[in-house]
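Colleague: turn this into a model:
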Amino acid sequence: MPALVNYGGNDDVRAGGLFFSKLTDPSLFLSVASNLNAYCPPRKRSRVAAPFFLDLEEMASAKDEPKPCSIDVLPDECLFEILRRLPGGQERSTAASVSKRWLTILSGIPAAEIPKKKKLPDLNGDVTKEEVEEDESDGQLTRTLESKEATDIRLAAVTIGAGARGGLGKLVIQGSHPTRGVTDLGLSAVARTCPSLRVLSLWDVPLITDAGLFEIASGCPMLEKLDLARCPLISDKGLTAVAQKCPNLMSLTLESCSGVGNEGLQAIGRGCPQLKSLAIKNCPLVGDQGVSSIVSSASASLAKIKLQGLNITDVSLAVVGYYGKAVTDLVLTGLQNIGERGFWVMANALGLLKVKCVTITSCRGVTDLGLASIAKCCPSLKQLCLRRCCYLSDVGLKAFVETAKALENLQLEECNRITLDGVLGGLLNCNRELKTLALVKCMGIKDVSSWTAPLPSCISLRSLTIRECPGFTSASLAVVAKICPQLENIDLSGLTGVTDQGLLPLIESSQGLVKVNLSDCVNLTDTSIATMVKAHGSNLKVLNLDGCKKVTDKSLLAVAENCSVIDELDLSRCMVSDYGVAVLASARQLNLHVLSLAGCSKVTQKSLPFLANLGQSLIGLNLQFCNLISTCGIGSLEEKLWWCDVLS
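Modeller: Here you go, the predicted structure:
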């Protein structure tokens, strides 16, 4: 025993000895403890009493130096694998806000590589819950980016955020940032993260090329509607990609796309059998071959066709007339190379049996013969709108109105060879279905000096518009009053020649006026307005007297006493005053929703309390150019009518 106690050597157990130092090694304690059976009471950790010094300058410098996040040290490939395993859309959206790098990586993760739901068994072995969030393929969200906010980064953020809320179904990009506009990179993010996209509209996005459209076609096979306007770098290759990979496409709109031609339209015709709507405007490379191919290929489904500013000839209209068996709406505008023969052949091809609405603008080929053929060969036609058809005369109009047995709506604008004699002649033998007649800026509409034939009676006509026809005066309006006794809506705006003498017969002959527009009829006075309000106040819902400078508070008094269902009242630039506004506000039966007093020079600050009382039902109030009302007064009124949209 003494020998053991006095033992000394290299493994001395005294403090400072080698064996002592080994025993103090924590790792050794862990390994030895498992082999000891002896009881050792717990000991307190020894307090370090050795003095220490702090280098304050070093600590300050260390504090100022940014410590890089350890995960950002990883390469993009590793971050890709990490971020694609995030459990849900909300988590991905949150991660995208960390940095631009994370946003870029997340926007490049294809939806197919994101883990889907996995059903997990519970303790009993039954499948009861799901690991991943609900399916994000609904695509119910709509997002719109305009002008400066349209950038690749913003677009990537939108797609990630939409993915967390059910998926993006409709994307509209209108304009682009001047220096950092949307490019193919942004569309790639959409294609990879939004497989449920059904509607894509690109308007004035000059940096998008065929590569971006190819990405959309590859990643969004459910695409149903594609609108491309002023995208000069997109060509037939992009449309071909869409045709090959988006068979569900139902609507295609092309406007001012200088690179798109016949080849792309042919591909759409072959690959998209469900196409229902086609609109092509100002595409110089599109000709007869492209239009004919797509119309003939989609003849079973194509219901709406709009062709504007194209270099097509009579051949295209012949194809439309023959293969347009499903067409219900046809719009033809600015087709300068199509003559009378084209419209005649289109009608006589006997394919447009289902067409209901036809709009033709600035087409020199529309003549009396062509119009008569359309009426004869389109038995379902209900609405016809003709604008700037300079070769159309009274003869063609009469023949058309007499033949079109299903016609309900006829609109003529800037057809200067049409006269009032032709209109009355058409009404003499019109069908009983005609409900709406509109004559706008037709310089040939003038007073009839004598009418020898018996005046027609168009009992079915409910809406009459004669707007900005300077030759139409009170004498002609009195004739119209005898012809149309069942009018409900009248629009005589801009007829400076109409006076009380012409309006009063129309008021007396009408059964119940509902909507009346008399804007800029500067020669009308309180006499006719008050008479109209008293006769039709129980039915009148909309009254527009904008610019009627001879209308005063007397008309407002009649409105307050007789109008019980009026919704909209426009008194802009009239001679009404504070007294008239007070009278209007005192009418308990009024339930006005929209009131306009713009440019009323006699309306002052005194009207504000009355407008506040009137505003319980108002949702729109126009006080623009009321110079006698201060800005402070407008602000106070806005506070009281916080639910109303006040224009000042």
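
Colleague: drop to CA atoms for contacts and neighbour counts, all remaining ones
Modeller: Will do.

Colleague: do I have it right that residue 431 meets residue 402?
Modeller: Yes - between residue 431 and residue 402 a contact is recorded at 7.0 Å, counting by Cα atoms under 8 Å.

Colleague: hey, what's in contact with both of those two?
Modeller: Taking Cα atoms under 8 Å, 6 or more residues apart in numbering as the contact rule, residue 431 and residue 402 have no neighbour in common.

Colleague: who's in contact with the residue lying closest to residue 223 once chain neighbours are set aside?
Modeller: Distances taken as Cα to Cα, 6 or more residues apart in numbering put residue 198 closest to residue 223, at 4.0 Å, once the chain neighbours are dropped. By Cα under 8 Å, 6+ apart, residue 198 lies in contact with 139, 169-170, 220, 222-225.

Colleague: distance of residue 198 relative to residue 241?
Modeller: In this view, residue 198 and residue 241 are 16 Å apart by Cα to Cα, to the nearest Å.

Colleague: C-terminal to the strand or helix carrying residue 423, what's the next element?
Modeller: Following DSSP states H and E, one finds residue 423 within helix 420-428. Using DSSP H and E, the helix or strand that follows helix 420-428 in sequence is strand 436-440.

Colleague: please state the offset of that next one from the chain centre?
Modeller: Its chain's C-alpha centre and that of strand 436-440 lie 28 Å apart, by Cα atoms, centre = their mean, to the nearest Å.

Colleague: off-centre distance for the helix or strand that it is followed by?
Modeller: The first helix or strand that comes after strand 436-440 along the chain, using DSSP H and E, is strand 463-467. Centre-to-centre, strand 463-467 and its host chain are 29 Å apart (Cα atoms, centre = their mean).

Colleague: so strand 463-467 versus strand 436-440, what angle?
Modeller: Following axes from the mean of the first three to the mean of the last three Cα atoms, to 10 degrees, one obtains 0 degrees for the angle between strand 463-467 and strand 436-440.

Colleague: how about this one, so we can line them up?
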Amino acid sequence: MESTSTEITLLSKIFANSSTEETLQELETGKHQDKEDIDYFEDLNNLENLETLRNLQNLDDSNDLEDLEDLEDLDDLEDLEDLEDLPIRLDTLPIIILRQIFQLLGPEDMFNLGLVNHRTLNILHTLSSWSFTEQYSLQKIAANLKVIRRIDLSVPDPQGLYTLVRSHPELTCVHLNYCPYISDKELDLLLSLPLLTELEVSHADKYLTGSGLGMKEPRALRYLDLSGCNLITDFGLESILNKCRKDLKSLKLRECMKLTDKVISKLSKLCPAISLLDISLCNLVTGEGLASLASLDLNTLILQSLNFPVIQPGILRISKQCRNLETIYFSCSLEVSPEDICHVLSSCSALKHLFMSYCRSSEASSPWRLDLNSPLLRSLGLRGCSGLDETSIQSFSNKHKQLEFLDISRVNINDDQLIQIMSSNPGLEILNLSGCQSITDKSILCVPKLVPKLGEINLKGTRTSNHGILTLRSARFIRVIKCDHLLAETRQILLNECPRIQRIESFFHAEMF
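Modeller: Here you go, the predicted structure:
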């Protein structure tokens, strides 16, 4: 059963599969989303990773080795320096490393690997989590894996999905991306899984309405994402939520454009424990519907691409009653004054993360002049916001001095203004300057000194050169660099002199380390 040649062939397939992440990126930000959608997901991903980045910065170079409990085959860590002399064989690699490698496998390689020996087969069975971005026989997956607790599928085949779910009732997390052919039949089956806690069914926009569900015992769902299911009506969503118990925490209804105030006003009864709500692009929802959410204990509210004057009364009531509201995301296509925004958010004393995209305004009425009563504010997104001048930048620098995340992409800001902002916020950890065409090396040369904790920077669309980017090697905690053009020599210097670097992305090319 064991064969050295077979193992080397399989390993070469594994390590050659370097396009897995690029494929995932392409599906997540592909043709189904416009530019604003991509920006939206970038913001959320950065927000989720901010706490992780902060924790990583506090780690010493001599990291705790308690997580290496799976290194049972390498008892003496002093022998690690001799690993380069070992042959490249599956049976010489520790389990913790094999698990990470197997995550990159495609379905066919996965099944072939299961034939190598009992050790690899057992690892495959215990991994219990797979992501498949290619069309493959889901019936074969169901037949070959004994235990599957989590699946991430893109454009799944409905019949194959039905077989997979029926044969694996132990599933707890199901994420289906861009599944236009999924209907109420498959959704009903998914909601019948006894252990299901997370469910994502995005862009099921051909057959899924939610009105054809059977009457079964409610499930203990905590996370539900129906983004892009634009055929779901008020009645359909109510039928779906009735199949969930009262402990649903996160509900994403982005681009469910048939939903109205009728069902939104019932959310406080249907899911009273909800803390995250996304109703972006639900253009039939008004301030009256939002006002009914004030009785919920919301933590995160996402209202992208909604008409701010229409929803303003609802946000005002929510901000007054939802004392634990920490994150608000909205974008405005109409001119909105900072006075209106401050009036709406004046009661959000717990606000930590605020994202405003494409707020149009004059210099006299600029979002850069925001005077929020939010001492805990740590993340601020002003992507594409206008009205920036010398007076407003001075006001901004005086009022915001504790930011850790700042997104000023596609803003007409110059080097001197950026230096002023960085000087006022030395604790910045993530800085997005994408599309800031007036930014040059002048301000980037000041980054290591002014923001020493910076871990991620996006310089795409700026006028920075390789010389300026090389300055980032002096930034002690830099982990992610995104730029347009990067010479091979510059890349290598960054890799050699930035021990914490994890990702360098340039000119549609991403590289993980």
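
Colleague: one step back: mind checking which of the contacts of residue 198 of structure 1 are in strands?
Modeller: 169-170, 225 (DSSP state E).

Colleague: so residue 226 of structure 2 touches residue 209, yeah?
Modeller: No - the criterion here is Cα under 8 Å, and residue 226 of structure 2 misses it with residue 209 at 10.7 Å.

Colleague: is residue 406 of structure 2 part of a helix or strand, or is it coil?
Modeller: Following DSSP: H, G, I helix; E, B strand; the rest coil, residue 406 of structure 2 is assigned to strand.

Colleague: ugh, wrong one, I meant residue 258 of structure 1
Modeller: Per three-state DSSP, residue 258 of structure 1 ends up coil.

Colleague: count the neighbours of it for me.
Modeller: 19 (other Cα atoms under 10 Å).

Colleague: surely it is in contact with residue 280?
Modeller: No - applying Cα under 8 Å as the test, residue 258 of structure 1 and residue 280 come out as separate, 11.5 Å apart.

Colleague: map residue 141 of structure 2 onto structure 1.
Modeller: Superposed on structure 1 with TM-score structural alignment, residue 141 of structure 2 falls opposite residue 190.

Colleague: does that match belong to a helix, a strand or coil?
Modeller: From three-state DSSP, the assignment for residue 190 of structure 1 is helix.

Colleague: could you do residue 109 of structure 2 as well?
Modeller: Secondary structure of residue 109 of structure 2, per three-state DSSP, is helix.

Colleague: wait, is residue 410 of structure 1 part of a helix?
Modeller: No - applying three-state DSSP, one finds residue 410 of structure 1 to be strand, outside a helix.

Colleague: helix or strand for the residue nearest the centre of structure 1, just tell me which one.
Modeller: Geometric centre of structure 1, nearest residue: residue 172, 8.4 Å, by Cα atoms, centre = their mean. For residue 172 of structure 1, the host element (DSSP H and E) is strand 168-174.

Colleague: over to residue 5 of structure 2?
Modeller: helix 4-16.

Colleague: check residue 268 of structure 1 too.
Modeller: Counting by DSSP H and E, residue 268 of structure 1 is part of helix 262-271.

Colleague: who's in contact with the helix or strand following that helix?
Modeller: Where DSSP H and E defines the elements, the next helix or strand beyond helix 262-271 of structure 1 is strand 277-281. Contact with strand 277-281 of structure 1 is made by 250-256, 302-310, as judged by Cα under 8 Å, 6+ apart.

Colleague: just the buried residues from these, in PyMOL please.
Modeller: Here is the PyMOL command that selects only those of the contacts of strand 277-281 of structure 1 that count as buried (16 or more other Cα atoms under 10 Å):
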select buried, resi 250+251+252+253+254+255+256+302+303+304+305+306+307+308+309+310
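
Colleague: which stretches of the stretch 51-200 of structure 1 form strands?
Modeller: 119-121, 127-130, 141-146, 168-174, 199-203 (DSSP state E, counting those that start in this stretch).

Colleague: mind checking which of those is nearest residue 618 of structure 1?
Modeller: Taking Cα to Cα, strand 141-146 is the member of these nearest to residue 618 of structure 1, at 30.0 Å.

Colleague: other SSEs contacting that closest one?
Modeller: helix 152-163, strand 168-174 (3 or more Cα pairs under 8 Å, 6 or more residues apart in numbering; DSSP states H and E).

Colleague: next, the angle strand 168-174 makes with it.
Modeller: 10 degrees.

Colleague: tell me how far strand 141-146 of structure 1 lies from the chain's centre.
Modeller: 10 Å.

Colleague: and for stretch 499-511 of structure 1?
Modeller: For stretch 499-511 of structure 1, the distance to the chain centre is 41 Å (Cα atoms, centre = their mean).

Colleague: buried residues in it, which are they?
Modeller: 499-500, 502-510.

Colleague: what about residue 543 of structure 1, how many residues nearby?
Modeller: With other Cα under 10 Å as criterion, residue 543 of structure 1 counts 22.

Colleague: wait, is it part of a helix?
Modeller: No - per three-state DSSP, residue 543 of structure 1 lies outside any helix segment and is strand.

Colleague: how about it, what does it touch?
Modeller: With Cα under 8 Å, 6+ apart, residue 543 of structure 1 has these contacts: 515-518, 566, 568-570.
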